[in-house]
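> the following block contains a protein sequence and its predicted model.
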Amino acid sequence: MDNTLKYNEPWILQRADPYVYRHTDGTYYFTASVPEYDKIILRKSDTLAGLQSAPETEIWHKHESGPQSIHIWAPEIHYLFGKWYIYYAGGDKDDIWAIRPYVLECQGDDPINDPWIEKGKMHRAEDDEFSFEAFSLDATVFEVNGKWYYIWAEKVGVGKQISNLYIARMKNGYTLDTVQVLLTTPDYDWERHGFWVNEGPAVIQRNGKIFVTYSASDTGIHYCMGMLTADADSDLLDPLSWKKERYPVLGSDASVGVYGPGHNSFTVDDEGNDIVVYHARTETEIVGDPLYNPNRHAMLMKLKWEDGRPVFSFS
């Protein structure tokens, strides 16, 4: 293993919602929310450790007005349907919480140097009247048995709005093929600190199972990770195919000085070992609004496996 990698301590500073993707040629790409929430950046390296010092390239900047002009959040880079895509969310300066999911498509094979074009807001299925009409963000995609799926968070209700996770099958890189299905809603007390939140889904597949981690509660020290599990050969659009963990699979740990871990992604190190990429804070007292405090840092964790299931541990 590359011994320059260190775990459960700040790895890339002030980069929240970190996403690491290892392409089929072994190249690593990194993207994340920046504190200014005004751009999408990419880093590229031949090694996981190399991402820490790799130069950042801004591949897209927010609009001056209208949709996508504020709160550019949680980009993820993926390769599907033969092209590079970036999924991200953005708001409107005139309605800053009008957060919606958007898509960029690369017009070449080099996501750092080739141009990206906007595909606009993610397109819902023709018979879907509801998706992306309200606060929607944190989309991720994954492939099972030749089919691609899209999972995202969207708020519903009035008054104290609730952020749920939904899933749909994809037709192409920017269009859904099926109506949304509810995966999880904040049922438990640990999902309801500050806000009732399920968001930030991430997918890892092993041992014939699909594991979806997600983040819950507000973005301070109560932020934590839950998990859903389904059989890979089940109907993933059937909510009954999914089992939700009763308790968080990862939360704050004062003994290691990691607070509010969440919004993770999964990758592998140079030897193929599973790695959790997540953001967290190193302080308990947050200055100002947690959303605008920049000190959420990208960190790494070695993912363990017991009885065919992922185990998240700081030790």
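Perfect, thanks for sending it. Residues are numbered from 1 along each chain as shown.
> CA atoms for contacts and neighbours, from now on please.
Noted.
> middle-most residue in the protein, spatially?
residue 200 (4.4 Å; C-alpha atoms, centre = their mean).
> helix or strand for that residue, which one?
Using DSSP states H and E, residue 200 falls within strand 196-206.
> okay, buried residues for that strand please.
With burial defined by 16 or more other C-alpha atoms under 10 Å, the residues of strand 196-206 counted as buried are 196-205.
> please apply the same query to stretch 259-271.
259-270.
> nearest to residue 68 among those residues?
Lowest distance from residue 68 to the buried residues of stretch 259-271 (C-alpha to C-alpha) belongs to residue 263, with 21.1 Å.
> hold the first one in mind and look at this next one:
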Amino acid sequence: MSKTSIETEQLQNPIVFTRADPWVYLHTDGFYYFTGSVPGYQAIEIRRAKSLNELENGEKKIVWIAHDEGPLSQLIWAPEIHFIHDSWYIYFAASDHAEDRNQFYHHRMFVIENNHVDPFEGTWVEKGQVITQFESFSLDATVFELRKTLYYVWAQQDPRIPGNSNLYISEMANPWTLKGKQTLLSIPEYPWEQIGFMVNEGPAVIIRNNKVFITYSGSATDENYAMGLLWADADADLLNGFSWHKSVEPVFKTSEKNAQYGPGHNSFTTNKQGEDILIYHSRPEKNQSGDPLANPNRHAIAQVFTWDEAGFPVFGEPVANTKSEEKVIK
């Protein structure tokens, strides 16, 4: 039996229940650090464990609470924890009111910082809003470093472009400040990106085989949610839109056979053997009624993936859960 198949059997899914937009980072201390959208959208929680399977019951802590009012008071979405230049950063989106559907267009992107070596210790300090070149609905930021340059990738609405959000990239002056131009990477142009909402969001970056790959998610967050793929050569100018290519079809989508619906908003990590792991959220059934964002049954799933001869990721089909859904929302 191959090492990959052994690891796949060992993963017990969901690795964390009721956490959409899951982000996992394997640090040099041997811990997997996890964060994701907490039901109710009023706090940022981090977890850690020495294995992915232990994250559900691992050490956890609320490190930041939404404000009582103002732009950091509502709908705290999609936090990501990163370790950059010897400090910890959490990127997230927040809104200033939540009365109706228009709340979504109030979202902006923010970052908090902790200079302690241990993110469960020290103080998380608000560094403020990440300012983009135009002011509009924006969310789902991620960062990556290549050749000592720090890049920021995010989703934002441009009122001149039909749809809810597009993907952009910019260089960063520091972990909370953009510099130079921001480049449009992708718009929701294909039918699979336009079901319910015209959306490109939830970018995640993995650098392999001399290429920079960006996965992202499209359509509404119900069973139609699916993942797409962008890529550029690692030695290309990443701020030149012509350096990037886009898959016409989704690269990861609903599996009715395995009862995984709307897989997306992923992140990447590795297991202790160095194999690449896809982390994503998925629902165990189709959304029955109402706004799918109000349904907390998106759970964090982990599975090994491979690479083809051309050096592109092969994500396969979402795996079936091995643990039954917990009834208590945590």
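In hand now; what should we look at? It should be emphasised that the depicted structure is a prediction, and the values quoted were computed from it without experimental measurement.
> mind checking the TM-score on these two?
Once superposed, the chains reach a TM-score of 0.93 (TM-score structural alignment, normalised by the length of the first structure), with 308 aligned residues with a C-alpha RMSD of 1.7 Å.
> re the thing from before, which residue in the second structure lines up with the residue nearest to the centre of the first structure?
Alignment note (TM-score structural alignment): residue 200 of the first structure maps to residue 202 of the second structure.
> likewise residue 80 of the first structure?
Residue 80 of the first structure maps onto residue 84 in the second structure, with residues paired by TM-score structural alignment.
> so who does the residue nearest to that match when sequence neighbours are not counted touch?
Nearest non-adjacent residue to residue 84 of the second structure, counting by C-alpha to C-alpha, 6 or more residues apart in numbering: residue 175, 7.5 Å away. Shown in contact with residue 175 of the second structure (C-alpha atoms under 8 Å, 6 or more residues apart in numbering): 84, 89, 150.
> now do the SS call for the spatially closest residue to the second one that is not a sequence neighbour.
Okay, so that is residue 89 of the second structure. Closest residue to residue 89 of the second structure in three dimensions, ignoring its sequence neighbours and counting by C-alpha to C-alpha, 6+ apart: residue 113, at 4.6 Å. On the three-state scheme (DSSP: H, G, I helix; E, B strand; the rest coil), residue 113 of the second structure is labelled strand.
> if I pick residue 113 of the second structure, what's in contact with it?
Residue 113 of the second structure neighbours (C-alpha under 8 Å, 6+ apart): 87-90, 123-127.
> what about the first structure, which of these hold up?
Retained in the first structure: 87-90, 124-127, out of the contacts of residue 113 of the second structure (criterion both residues aligned by TM-score structural alignment, their matches' C-alpha atoms under 8 Å).
> for PyMOL, write a command that selects the buried ones of those.
Applying 16+ other C-alpha under 10 Å to those leaves a buried subset, and the PyMOL line that selects it is:
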select buried, resi 88+89+90+124
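> restricted to helices, list the kept ones among the contacts of residue 113 of the second structure.
Counting by DSSP state H, these place none of their members in helices.
> need the kept ones among the contacts of residue 113 of the second structure in JSON lines (columns: distance to residue 48 of the second structure).
Output for those, formatted as JSON lines (distance: C-alpha to C-alpha, whole Å):
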{"residue": "87", "distance to residue 48 of the second structure": "17"}
{"residue": "88", "distance to residue 48 of the second structure": "14"}
{"residue": "89", "distance to residue 48 of the second structure": "15"}
{"residue": "90", "distance to residue 48 of the second structure": "15"}
{"residue": "124", "distance to residue 48 of the second structure": "17"}
{"residue": "125", "distance to residue 48 of the second structure": "20"}
{"residue": "126", "distance to residue 48 of the second structure": "22"}
{"residue": "127", "distance to residue 48 of the second structure": "24"}
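> which of the kept ones among the contacts of residue 113 of the second structure lies closest to residue 12 of the second structure?
residue 90 (26.5 Å).
> residues touching the residue nearest to that closest one when sequence neighbours are not counted, list them.
Excluding the flanking residues, the one nearest residue 90 of the second structure by C-alpha to C-alpha, 6+ apart is residue 81, at 4.4 Å. Contact partners of residue 81 of the second structure, counting by C-alpha under 8 Å, 6+ apart, are 23-25, 33-35, 88-91.
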